[in-house]
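Trainee: Sequence and predicted structure below; questions after.
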Amino acid sequence: MQQQVDVGTWLAQVATALTDRADELTATLIALYERELPHLVHDDESMVSLLAASVFANIDTALQIFQRDMDPERVEAPAAAVEYARRLAQRGTPVIDLIRAYYLGQAAVLEKALEEGTSRIPDAEQLGRSLRHAVSTTFRFIDRVTRQVMAAYEEERGRWLLNRSAVRATRVRAVLDGEVADIGASEAALGYRLRGDHVGLVAWYPEHADSGDPLSGLEILAHRLGRWATSGGGDPLFVPHDELTAWVWLPLSSSALDVAEVERQVSELDDQVRVALGDPAHGLDGFRSTHRQALRVQALSLAAGKESARVLAFADVGAVALMTSDLPSARTWVEYVLGPLAVDDPQSERLRTTLRVFLATGSSYTAAAGLLAMHKNSVQYRVRKAEDLLAVPLAERRLDVELALKLCDRLGGAVLTRP
């Protein structure tokens, strides 16, 4: 019992001495954060002031625990600490940075407490017991406070994102509906250049997809595609449409878009995601048209179901997407153009692939052979066999044949004839 009294007495004295140095300790921690977490300190004046207030309040609360022999499990996080957590949430600062700041601060203050205790507690055994108690108590205090500020952070982050998304969605719909009087003001509000080059896409998870937070996954994909599309510069415009779907505009560094690279990026990130792409376009009118195209392509992809490719581009299926999302009609048209070549079996698929690549390379047997890793004579044989199966002459209906072959490639069994 006497040992417990001695520990409490010594720690109360140490805490009182440190209370007189609270401003100095606060400055020490701010300097520590400038080295270890510089983005927390190199911020606007109001945020740095709030950080300092949070640090001071936490130090003062921790020291009062020892001065008044309080139970750390019954202590509430200081109001300044909670408000700072909320402000970080609004700015999107990772919560791990906030938690790291607490544990860096705990270590620094305990080091000062050790210095103070060593000068005040003469007996080594009493000093050891006191320090063990100090470490245990401060850990319980930090655990208690960090749980509270994390809860405040997560609550504010969810509320902030919901409100921001709602405002952004309202502004985007106004742009799409032609209700924009001041383009510059809309660009500033959205954080996106409407007068530049861009491509619209719709990204979504299928129903029953195994994804814990679909919108977060889609936003990660949008930013990843945005970094690639602009060579590292310019943020995409991301607008949640529902809990599984997002509308996205990517700013482009050129007027072209490599659909194959989009496919690779999507596949690497999450093979459950589906993406419908409009054509690259320019300016406010292009902002609207590329989005409408993406919506058309999405409708076609949804109609095709699991048979559809993960990434569909308007450039590949636009003609059908504009005409209809009625897959039975599209299947009828494909059969009309391709005839027996539209049968859903491995042999027909090989012939379709060879003919599609041959036509895409400007009817070059040599180029097609290189892309298909086949002998030139084998390409010639397959092309002739495919032409014999076509329901329409290739020379007369080449564009129709190319489009039908693209549809077979992108929509698969959804537009093919069952054997």
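Mentor: That came in fine, so what should we check first?

Trainee: drop to CA atoms for contacts and neighbour counts, all remaining ones
Mentor: Fine.

Trainee: which stretches of the stretch 51-200 of the chain form strands?
Mentor: Using DSSP state E, counting those that start in this stretch, the strands assigned to the stretch 51-200 of the chain run over residues 197-204.

Trainee: hold the first one in mind and look at this next one:
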Amino acid sequence: MLDAADPALTGREPLPGWVREMAAGVDLPALCERVVARDIAVAFPDLAEDAGFAEHLRASVRENLRLLQDVLCGRLPLDAVRLERPLVFARVQAELRIPQTALQRSYRVGFAEMWRAWADRLQEVAQAADVPRAEALRGLAQLTTAIFDYQDHVASLVAENHARVDEALSRTRAHVRQGLVREILRGDRTSLAPSDLITLDHDLGGEHVVVLLPEVAEGAAGSLMTGVRARTGVRQTLVHPLDLSRTAVWLTVPGWTREARRQLRAALADAGVEASVSEPLGGLAGFREAHEQAQDVERVRAAWGRATAPRVLEHADVALEIMLLRDPERGRRFVRAELGRLAEDTAEAARLRETLQASFRLGSHVSAAEHLQLHEHTVRNRLHRAEEHLGHPLTERRTELQVALRLQRLLAGPA
């Protein structure tokens, strides 16, 4: 019976026995995480926060590493390699309209990382076993050839699958529509032809509110909008996947009323989802700008901390924070100048800031005490200590102090 490493099966001379034994000793789980991190940083930086995408990538890398190790150890002929998770991942990329250039780049950087790990391991084994230099170099050359032969083999299969899926998807109206929306958001389209308007199938003449759902996939977002439409009276909605787990929804009416916006917020709150909501903006430019606003709101949520930020955040709620966060370093200098010792990362400073914010928001130390469930004397004492830390009365530079407290909360990061 022939061994898998027999040249009659592999079509090439097998790796030396000591190299095959070395290949079996690489820590695949640790190497998988290294490859995933490198791929995301180089080929998919825009999807760094998409946990679903990262898991698809991880499953693909994990399977490739296992198969590659089997090939290097002589347990599996290259021609017998059958892919499953890498082909699924190729389909995911095609559905997200990730170009094949990014796919190919991820394979280049990923396999370079794999080669580096096995080459480092080979060097360690060769030194420990006192393998002659010429033999070690031959082993490295054979290892390199085997790894990149495997890369060429699987990358071709994956690219072919990506192209096939992409071609099939390109024939569907929904996929064409998604591509058109992406072009509008990038600013590639400043006007739309009649055929584009038919493809988009959404009224651009009204006022658009964008709801960004950071933890709701496209299908669930579509179901959620059924209830939102019934609650608000909105008839025109466009659901657009930003990635595997984030969705943006355009809700368009001839003119948004205060009551309709109140109902929208209530419907999202009752649904229990996290949502970042834009102001109403009109026309094609408003279609794009409303999406930018919702993204700005979502960045404030991330800075605030998902555990403490309100589930539903509107642009009007955090417009000041959005403006101030455009220059974080200048914002930090402003916070330090206005708050002084109150900006420190201590439990006492945090208590005093919380008490100040409650007092400013509710208008009196009595209301603040009730809200914080503290005795009035405790609140009064805290406000007095805050004045001592500031070096001036709370009535002095009150506006600057309130702004600094709001900004400090974000610049300090999630609690």
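Mentor: Arrived safely, thanks for sending. Since the model is a prediction, treat every value here as computed from it, not as a measurement.

Trainee: Can you pull the TM-score for these?
Mentor: Comparing the two superposed chains by TM-score structural alignment, normalised by the length of the second structure, the resulting TM-score equals 0.44, with 243 aligned residues with a Cα RMSD of 4.5 Å.

Trainee: For the helix or strand containing Arg299 of the second structure, buried residues please.
Mentor: Here Arg299 of the second structure, judged by DSSP states H and E, is contained in helix 283-304. Neighbour-count burial for helix 283-304 of the second structure, counted by 16 or more other Cα atoms under 10 Å, picks out 284-291, 293-298, 300-301, 303-304.

Trainee: Skipping its backbone neighbours, what lies nearest Ala271 of the second structure in space?
Mentor: Nearest non-adjacent residue to Ala271 of the second structure, counting by Cα to Cα, 6 or more residues apart in numbering: Leu224, 7.8 Å away.

Trainee: hang on, Leu313 of the second structure packs against Ala269?
Mentor: No - applying Cα atoms under 8 Å, one finds Leu313 of the second structure not in contact with Ala269, separated by 9.9 Å.

Trainee: I'd assumed Thr61 was in contact with Ala15 of the first structure.
Mentor: No - counting by Cα under 8 Å, no contact exists between Ala15 of the first structure and Thr61, whose distance comes to 10.6 Å.

Trainee: which one of the two has more residues nearby?
Mentor: A count of neighbours by other Cα atoms under 10 Å puts Ala15 above the other of Ala15 of the first structure and Thr61, at 23 against 19.

Trainee: Confirm that one sits in a helix?
Mentor: Yes - according to DSSP: H, G, I helix; E, B strand; the rest coil, the state of Ala15 of the first structure is that of a helix.

Trainee: which residues touch it?
Mentor: Contact partners of Ala15 of the first structure, counting by Cα atoms under 8 Å, 6 or more residues apart in numbering, are 63-64, 66-67, 113.

Trainee: and those, which are buried?
Mentor: Buried, going by 16+ other Cα under 10 Å: 63-64, 66-67, 113, out of the contacts of Ala15 of the first structure.

Trainee: what about the longest helix in the second structure?
Mentor: The longest helix of the second structure (DSSP state H) is helix 133-170.

Trainee: List the buried residues of that one.
Mentor: Per 16+ other Cα under 10 Å, helix 133-170 of the second structure contains these buried residues: 136, 139-140, 142-144, 146-148, 150-151, 154-155, 157-159, 161-163, 165-166, 169-170.

Trainee: give me the number of residues near the closest residue in space to Leu176 of the first structure that isn't next to it in sequence?
Mentor: If you skip the residues right next to it in sequence, Leu176 of the first structure has Arg288 as its closest partner in space, 5.6 Å away by Cα to Cα, 6+ apart. Neighbour count of Arg288 of the first structure, defined by other Cα under 10 Å: 21.

Trainee: Next SSE downstream of the helix or strand harbouring Arg288 of the first structure?
Mentor: Using DSSP H and E, Arg288 of the first structure falls within helix 283-304. Next helix or strand after helix 283-304 of the first structure toward the C-terminus (DSSP H and E): strand 311-313.

Trainee: who touches that next one?
Mentor: Strand 311-313 of the first structure has contacts (Cα under 8 Å, 6+ apart) with 259, 262-263, 274-279, 294, 297-298, 301, 410.

Trainee: make it 6 Å
Mentor: 263, 274-277 (Cα atoms under 6 Å, 6 or more residues apart in numbering).

Trainee: dump the residue contacts of Leu269 of the first structure.
Mentor: Going by Cα under 6 Å, 6+ apart, Leu269 of the first structure touches no other residue.

Trainee: May I see the buried residues of the helix or strand where Glu400 of the second structure lies?
Mentor: Applying DSSP H and E as the criterion places Glu400 of the second structure in helix 398-411. For helix 398-411 of the second structure, the neighbour count (16+ other Cα under 10 Å) marks 401-411 as buried.

Trainee: now do stretch 165-177 of the first structure
Mentor: Going by neighbour count (16+ other Cα under 10 Å), the buried part of stretch 165-177 of the first structure is 165, 168-169, 171-172, 175-176.
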